[in-house]
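Q: give me a 3D structure for the following:
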Amino acid sequence: MRLNYPFFFIFFLFFINSTYSYSADCEKPIMPSDAEWNSWIQDIKEEAYTEGISKKTINQELDLITPQKKIILRDRCQPESQITFDEYLYYRVDKSRIMSGKNMMKKYKNELELVANHFNIQPRFIVAVLGLESFYGKNQGKIKTMEAVGTLAYDRRRSNFYKKQLFAALKIIDMNLVESKSLIGSWGGAIGAVQMIPTTYLESGYDFDGDDKIDIWNNYLDIFASVANYLTSIDKNPWSSDSTWGREVIPPNNIKDIYDSLKQIDPKGCGAVKRRSVPKKLSEWKKLGFKKINGDPLPIRDDLEARLVAPDGIDGSKFYLVYPNYKNILYYNCSSYYALSIGILSDEIIK
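A: All right, here's what the predicted structure looks like:
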C-alpha cells in the first residue's frame, strides 16, 4: 500500500496552478501539552508491548519523539485541485524524468536484470515506479519517520492507520532491519526510494543481497527487489512478464452510446479498480471499433483480455485499454493517473 499523491508533487502543483482551495481541516492545530503528550506516549508504550516489540526499543524510540506542528499542517493543509490527465502527464512524465530513467536503466543494467529475472518482471516497470515515487531516489524525504507517524497517530484524524505505521516502524528497528537514525522519509511516513509506508516495508521489503538488512534508501539491489516483490506478489493477480501494461487507443465514434454498457456491475476494490470497464478480448475491442493510437487496427488476439480506462471520463481526450498488469500497479497507488503514468513512463524509458 502506498499513500496517494506524495507531498512533493502536491507542493509543486501549488506553484503551477493559479487557483487553489484547501481542505476543510486546514486550520491551526492545537498542539498537546507536555503532560498530554507524555500520557499518550505511555498508553502507546503499553500497546506496543502487546505487539511483541521489545521494551528496550519502545523506550529508546518513543522517549525521543515530540509532536511536530509542521507535520500536522502538511497533512491537513494539502491544496485541493482538479487537473486533467494531460496536465498530470506534462509534469510527471517530463523529459527530465524520461532521460533520468534511461540513465538508470543503463547504469544499473546488471542489477536490474538480476532482480527482474528473480521476480519475473520487466526492469522498466521497476525503474518507472522509482521515477514517479522519488525521482529515482533523489526525493526520499528527510523527516524522521518515527516522529512523522507518531505525530499523525496522536492527531486522531487518521489515528488508527498511523498507529499501525508507528508499531511497524518500531518493529523495523526492533528487528534490526534498519538503524534508527536511517529511518527517514516523507512527512506522511513513506520511506526510502520506493516510498513504502512501514507496514508495506515489513510485508514487501526485500533483502536481495542477503546482508540481513532491507536498505531501500541506498542499496539498489534491495530497492529494485522491494519494488519488484510488491508488484509481483498481489494475491490472485500474478504479474505477467509476457505482457505489458496496456496501450492508448482511439475510441469509436459511438463511444458515448456504448460507454455505460461497458461499466462493471457491482465492482469491488479501490476507486481506480472499480472505474475500469468490464474485461473483453482484444478481438472484441476491435469489433467495437477501437483502434491503435496511430489509427491501425488492434491485433486479433483472443488470449489477452483488456479493460477500458478513461482517466478523465467519457468527455476526456484519452482512452486506454489496460491489461492485467495494470491492476498490480494500482495496488502500489490506487490512482488511474498514477498507474497510467507508470505504464507510459515505462514505455518511454526503453525507446
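
Q: from here on, contacts and neighbour counts on C-alpha atoms
A: Fine.

Q: do you have the helices of the stretch 101-250 of the chain handy? List them.
A: Taking DSSP state H, counting those that start in this stretch as the test, the helices found in the stretch 101-250 of the chain are 109-119, 123-134, 145-155, 159-174, 198-204, 220-232.

Q: could you dump those helices to JSON lines with mean neighbour count and distance to W245?
A: Compiled in JSON lines, the helices of the stretch 101-250 of the chain are given as follows (neighbours: other Cα atoms under 10 Å; distance: least, Cα to Cα, whole Å):
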{"stretch": "helix 109-119", "mean neighbour count": "17", "distance to W245": "16"}
{"stretch": "helix 123-134", "mean neighbour count": "25", "distance to W245": "9"}
{"stretch": "helix 145-155", "mean neighbour count": "25", "distance to W245": "33"}
{"stretch": "helix 159-174", "mean neighbour count": "21", "distance to W245": "31"}
{"stretch": "helix 198-204", "mean neighbour count": "20", "distance to W245": "21"}
{"stretch": "helix 220-232", "mean neighbour count": "24", "distance to W245": "12"}
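
Q: I'd like the structure of this one too, to check against the first:
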Amino acid sequence: MLTRRALAALPLAAAASPALAQGSFASFLEGVRTEARRGGVSPQTLSRALANLRPNDRVLELDRRQAEFTQTWSQYRDARLSTTRIENGRRAFAENRALLQAIHSRFRVDPRAVVGIWGMETSYGGFTGNFNVIEALATLAWEGRRAAFFRAELLAALRILDAGNISVERMRGSHAGAMGHPQFMPTSFERLAVDFDGDGRKDIWDSRADALGSIANYLSRSGWRDGEPWGFEVSLPNSLSAEGLDHRTMRSMVDWARAGVRQWDGSLLPGYEGEWAVVVPGYSRGEGQSFIVGRNFMAIRRYNPSNFYATAVGMLADRVG
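A: Modelled structure (predicted):
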C-alpha cells in the first residue's frame, strides 16, 4: 500500500484517487475514531461525523497551492479597504450597535475592532466557507503538509460536535477548517468561543451574538487595552531609517517623538503610556507608509500574525464606527 509520503509525490489526481487512497484513508479514520473515543467523544457523534468520508481533492489542491505572496502593501490595503467593504462595515456597525455595546461592556474591546476583524475574515458573515469541516480536516490530517496539526484540529472539531454546539451538516468552513463568522480553528473555538446569547450553545455560525462576542473574547485574551488606539499613521524624519523597524522594536512614545516621529499631519505624538513600535508594512517593496502601533495592534496580530493583516484591520476599524 502506498504511504502518505508516496502519495504526496504523485500528481494530485492520482494521489487523491479512490483506488489508491481509500484504503489508507479508512485505516486513518479508524485510528481517529479510536483516539476520539478515548477522549470521550460518543460513538453516536463519531458515526454521524465520520460516515462516508472520502479525501477531498479540492482541499488537497488548495493546501498544495503555496504561491509566493506577491501583493504589495498598497495592493493588499486597497483590496481590503474597498468602498464596498467600508460601507458594508458602517451598515453592520449601525445595525448591531446595541449588541456591540453589550459586548464592549463585558470584554472591554473596541467594537470597531470587532467589526474590523469580522469584515476582514468573512465580509461581515457574507461568506463563511462551504467545506464540510470534518471532511476537510480529515483530508489534511491524513495527507496534508501539517498532519499532526490538523489531526489535533480534527479531534477538537469532533469534541465540538459532541458538545452539541453545531450539527455535522452545519459545521461548514474554509478548506483548512476555519469556521463561522470569526473563522476560528476548532482548537481556538474550544479556548475562546463564547455563548454570548445564553442559549446553551457556542454558535459562531448562526448566532451573531456568539460570533462577535467570541471575536471580542479573542482580542481581550490577547491583551487588548480599552481606550487605547491600535495605532495611527505617522511620518518619519529622514534621519530615521525604516530598515529594521518592525513590531518587535518597542519604545515609549516620548522616545519616538525625540527621534523625530510625528503624526501624519505633522503634529506631535500624543502622550500615550506604554511601549510602541513603528511599522512600515511595505518597506521591503519600497513603500513608505508608516504607522506607530501599540498593544492592541499586537492583539490583532494574535488573530493573524501579519503586519499587513493587522494594519488593514486597524484601518478598517477606524472607518466603520
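
Q: superposing both, give me the TM-score.
A: Here the TM-score for the pair of chains, by TM-score structural alignment, normalised by the length of structure 2, is 0.91; 309 aligned residues with a Cα RMSD of 1.9 Å.

Q: related to what we said a few turns ago, okay if I get the helices of the stretch 101-250 of structure 1 as CSV plus distance to F7 of structure 1?
A: Output for the helices of the stretch 101-250 of structure 1, formatted as CSV (distance: least, Cα to Cα, whole Å):
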stretch, distance to F7 of structure 1
helix 109-119, 28
helix 123-134, 11
helix 145-155, 13
helix 159-174, 17
helix 198-204, 17
helix 220-232, 20
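
Q: out of those, which gets nearest to P79 of structure 1?
A: helix 145-155 (18.4 Å; Cα to Cα).

Q: stretch 120-127 of structure 2 maps to which residues in structure 1?
A: Mapped onto structure 1 using TM-score structural alignment, stretch 120-127 of structure 2 spans residues 132-139.

Q: can you check the distance spanned by the matching stretch, start to finish?
A: End-to-end distance for stretch 132-139 of structure 1, by Cα to Cα, to the nearest Å: 10 Å.

Q: so which of the helices of the stretch 101-250 of structure 1 comes closest to K292 of structure 1?
A: helix 123-134 (21.9 Å).

Q: what sits up against the closest one?
A: For helix 123-134 of structure 1, the external contacting residues (Cα atoms under 8 Å, 6 or more residues apart in numbering) are 6, 92, 97, 101, 104-105, 112-113, 116, 136-137, 140, 193-195, 224, 227-228, 342-343, 345-347, 349-350.

Q: just the buried residues from the residues you listed, in ChimeraX please.
A: Entered in ChimeraX, the line below selects the buried ones among the contacts of helix 123-134 of structure 1, by 16 or more other Cα atoms under 10 Å:
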select :6,92,97,101,104,105,112,113,116,136,137,140,193,194,195,224,227,228,342,343,345,346,347,349
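
Q: what stretch of structure 1 does stretch 156-171 of structure 2 fall on?
A: The alignment of stretch 156-171 of structure 2 onto structure 1 (TM-score structural alignment) spans residues 168-183.

Q: that stretch: end-to-end distance?
A: 12 Å.

Q: kindly report the same for stretch 177-197 of structure 1.
A: 15 Å.

Q: name the nearest residue to G129 of structure 2, ignoring sequence neighbours.
A: Among residues not flanking G129 of structure 2 along the chain, G173 sits closest, at 4.1 Å (Cα to Cα, 6 or more residues apart in numbering).

Q: would you confirm that the one you found contacts H181?
A: No. Shown here, G173 of structure 2 and H181 do not form a contact pair, counting by Cα atoms under 8 Å, at 9.2 Å.

Q: what is in contact with the two at once?
A: Common neighbours of G173 of structure 2 and H181 (Cα under 8 Å, 6+ apart) are T128.
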